[in-house]
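Enquirer: Please find the sequence and the predicted model below.
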Amino acid sequence: MEIAENAALVVIDVQKGFEEEFWGKRNNPDAEGNIAALIDHWQESGRPVVFVRHDSPAESRSPLRLGHVGNDFKDFVQERRGKGRGPEVLVTKTVNSAFYGEPSLDVWLKEAGIGQIVIAGIQTNMCNETTARMGGNLGYDVVFPLDAMHTFDLAGPFGWSASGDELSRATAVSLHGGRFAKVVTTEDVLRAAG
């Protein structure tokens, strides 16, 4: 695997609201450390970083709603914003895909001549997976370090449910097997990024 000199790190929804009990049991307690390592490496190497924030409507009950402390980035992300040597942008969105946000992620990447994105953040099977699928459809080379993200146990139809680990595995198999993204580890990315 190669990581381009101008590959963009897309850090999705690492917000305080995901620490609330509302979501239930999460997986991958190492996610934040791996996300921080990726941000640090990207900033030190001068590569571009995209910070994505989910802005739920203020009147919603979502822990990510505007005006609620849960809308804020987690401290370890906020402390790193603006510290890199490379370009940085904040994209805000109200849906699952970072490609449907403001400013347009697709336009920003294309104007910068960026063809490869590395996705990290929250949640694995929701906004991360949706962004990866759209990125693949739009022609980007998508890299998906599975240990730099997490999700939560989830109930579905027919009395079915799946744990965060099961959902992460399903996402990894779908993205990698379907050729939407290369599913790797943080260590793989850091090694390839030099």
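Expert: Nice, I can see it.
Enquirer: For the rest of this, base every contact and every neighbour count on C-alpha atoms.
Expert: Will do.
Enquirer: which element is R179 on?
Expert: Using DSSP states H and E, R179 sits in no helix or strand.
Enquirer: and the gap between it and C127?
Expert: 18 Å (C-alpha to C-alpha, to the nearest Å).
Enquirer: So those two - more neighbours on which side?
Expert: C127 (19 against 15; other C-alpha atoms under 10 Å).
Enquirer: Tell me, how many residues neighbour S60?
Expert: By other C-alpha under 10 Å, the residues close to S60 number 10.
Enquirer: Tell me how far K93 lies from N71.
Expert: Per C-alpha to C-alpha, K93 is found 12 Å from N71.
Enquirer: joint contacts of those two?
Expert: 53-55 (C-alpha atoms under 8 Å, 6 or more residues apart in numbering).
Enquirer: looking at those residues, which has the most residues close by?
Expert: H54 (25 neighbours).
Enquirer: contacting residues around that one?
Expert: Residues near H54 by C-alpha under 8 Å, 6+ apart: 13, 64, 71, 92-95.
Enquirer: Show me where this structure has its helices.
Expert: Assigned by DSSP state H, the helices in the chain fall at 31-45, 75-78, 105-111, 129-137, 164-177, 186-193.
Enquirer: ok, and for the fourth one, which residues are buried?
Expert: The reference is to helix 129-137. Applying a neighbour-count criterion of 16 or more other C-alpha atoms under 10 Å, one finds 129-136 buried in helix 129-137.
Enquirer: can you tell me which of the helices of the chain comes nearest to G86?
Expert: With C-alpha to C-alpha as the criterion, G86 lies closest to helix 31-45 of the helices of the chain, at 6.4 Å.
Enquirer: and the closest one, which residues are buried?
Expert: So for helix 31-45, counting by 16+ other C-alpha under 10 Å, buried means 31-32, 34-39, 41-43, 45.
Enquirer: Switch the helices of the chain over to CSV; also include distance to A155.
Expert: Below are the helices of the chain laid out as CSV (distance: least, C-alpha to C-alpha, whole Å):
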stretch, distance to A155
helix 31-45, 22
helix 75-78, 29
helix 105-111, 31
helix 129-137, 18
helix 164-177, 11
helix 186-193, 28
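Enquirer: Out of these, flag the one nearest E21.
Expert: helix 164-177 (14.7 Å).
Enquirer: just checking, what packs against the closest one?
Expert: Applying 3 or more C-alpha pairs under 8 Å, 6 or more residues apart in numbering; DSSP states H and E, one finds that helix 164-177 contacts helix 129-137, strand 182-184.
Enquirer: In addition, the following structure is provided for comparison:
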Amino acid sequence: MGNDTESTQRTESTQRTESAESTVLAVAADSALVVIDVQKGFEELGFWGPRNNPGADENIAALIDVWQGTGRPVVFVRHDSSKPQSPLRAGQEGNEFKEYVAERRGKGATGGGVELLVTKSVNSAFLGAPDLGAWLAGQGIGQIVLAGIQTNMCVETTARMGGNLGYDVLVAYDATYTFDLVGPFGWRRGAEELAQASAVSLHGGGFARVLTTKEIVAAAR
């Protein structure tokens, strides 16, 4: 019985993965780019530790430019940490968006696109203010593209919740990054290993399609 159950689970997982990979990528005309927590505080590596994917910021900027250039909606998410020692706590410089994001905010709106700022103090962008789900529903948006920080934290949590809520979720893997982390039993995992595990769970589990920035940009154009 146990082997039959495991075999069924593997088959279902494989089918979900093959189905996701065989689908032709289409980026909707009203697809919303959700830029998660691209804040100065994440530059404080003495606090966070080693990171992966040094090219993430360039890819995030490219996605914003394409979304704004094509008049698609962009959602900027900011994490207002309630933890006293966090570089992301409200009122601190680390709470501010990185310069390249701050410089781009508002440009989409002037070009006819729609922009939204969501603030939150937990992992999911769907649990911030204003209510992201309500805003997306009001705009008639059914597809979201996620980019930002951290891959296995706020990006993954938002992707999982978005998938559960019925959105078509695309994750621009190389437009995200994370940091080394220590878990239970003294287990330590490197940033790249954590990011890959997150991508496998999201994509293989059917929560989202995990793609490269190049693939998404090509489809959006």
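Expert: Arrived safely. Predicted model, so just to flag it, every value in this text is computed and none were measured.
Enquirer: that older thread, looking at the helices and strands packed on helix 164-177 of the first structure, spot the one closest to S161 of the first structure.
Expert: Closest among those, using C-alpha to C-alpha: helix 129-137, at 18.5 Å.
Enquirer: quick check: the closest one aligns to which part of the second structure?
Expert: Here helix 129-137 of the first structure aligns to the second structure at residues 156-164, judged by TM-score structural alignment.
Enquirer: what's the matching residue for E115 of the second structure over in the first structure?
Expert: By TM-score structural alignment, E115 of the second structure lines up with E88.
Enquirer: Its match - how many residues pack around it?
Expert: So E88 of the first structure, with other C-alpha under 10 Å, has 19 neighbours.
Enquirer: Identify the residues contacting the closest residue to it other than its chain neighbours.
Expert: Nearest residue to E88 of the first structure, sequence neighbours excluded (C-alpha to C-alpha, 6 or more residues apart in numbering): V49, at 4.9 Å. Taking C-alpha under 8 Å, 6+ apart, we find V49 of the first structure in contact with 8-11, 39, 42-43, 86-89.
Enquirer: ok, now with 6 Å
Expert: 8-9, 88 (C-alpha atoms under 6 Å, 6 or more residues apart in numbering).
Enquirer: which among the residues you listed gets closest to D165 of the first structure?
Expert: L9 (23.3 Å).
Enquirer: The closest residue to Q43 of the first structure other than its chain neighbours and F73 of the first structure, how far apart?
Expert: Distances taken as C-alpha to C-alpha, 6+ apart place G84 nearest to Q43 of the first structure, at 3.9 Å, with adjacent residues excluded. From G84 of the first structure across to F73 of the first structure, the span is 17 Å (C-alpha to C-alpha).
Enquirer: out of these two, which sits in the busier spot?
Expert: F73 (23 against 19).
Enquirer: Could you verify my assumption that I60 of the second structure touches D174?
Expert: No. Using C-alpha atoms under 6 Å, I60 of the second structure is not in contact with D174; the gap is 8.5 Å.
Enquirer: From S22 of the second structure, how far off is the residue lying closest to G163 of the second structure once chain neighbours are set aside?
Expert: Distances taken as C-alpha to C-alpha, 6+ apart place F207 nearest to G163 of the second structure, at 4.7 Å, with adjacent residues excluded. For F207 of the second structure, the distance to S22 of the second structure equals 16 Å [C-alpha to C-alpha].
Enquirer: So those two - more neighbours on which side?
Expert: Between F207 of the second structure and S22, F207 has the larger neighbour count (other C-alpha under 10 Å), namely 25 against 9.
Enquirer: what about the strand ranked longest in the second structure, how far off from the first structure?
Expert: Counting residues, the longest strand found in the second structure (DSSP state E) is strand 168-177. By mean C-alpha distance after the TM-score superposition for the first structure, the fitted strand 168-177 of the second structure averages 0.4 Å away from its aligned residues in the first structure.
Enquirer: Report all helices and strands that that strand contacts.
Expert: Packing contacts for strand 168-177 of the second structure, counted by 3 or more C-alpha pairs under 6 Å, 6 or more residues apart in numbering; DSSP states H and E, involve helix 56-69, strand 143-149, strand 209-211.
Enquirer: could you redo the last one with a cut-off of 7 Å?
Expert: On a contact count with 3 or more C-alpha pairs under 7 Å, 6 or more residues apart in numbering; DSSP states H and E, strand 168-177 of the second structure meets helix 56-69, strand 143-149, helix 156-164, strand 209-211, helix 213-220.
Enquirer: Number of residues surrounding the counterpart of D188 of the first structure in the second structure?
Expert: Mapped onto the second structure by TM-score structural alignment, D188 of the first structure lines up with E215. Number of residues near E215 of the second structure (other C-alpha under 10 Å) recorded here: 11.
Enquirer: A193 of the first structure too?
Expert: 18.
Enquirer: Please name the nearest non-neighbouring residue to it.
Expert: I3 (5.0 Å).
Enquirer: F47 of the second structure versus the residue of the second structure sitting at the aligned position of the one you found, what's the distance?
Expert: Structural alignment places I3 of the first structure opposite V27 in the second structure (criterion: TM-score structural alignment). V27 of the second structure is 37 Å from F47 of the second structure, where distance means C-alpha to C-alpha.
Enquirer: Which one of these two is surrounded by more residues?
Expert: Neighbour tally, V27 of the second structure and F47, criterion other C-alpha under 10 Å: the higher count belongs to V27, 19 against 12.
Enquirer: quick one on the thing from earlier: flag every buried residue along the longest strand of the second structure.
Expert: Judged by neighbour count using 16+ other C-alpha under 10 Å, the buried positions of strand 168-177 of the second structure are 168-177.
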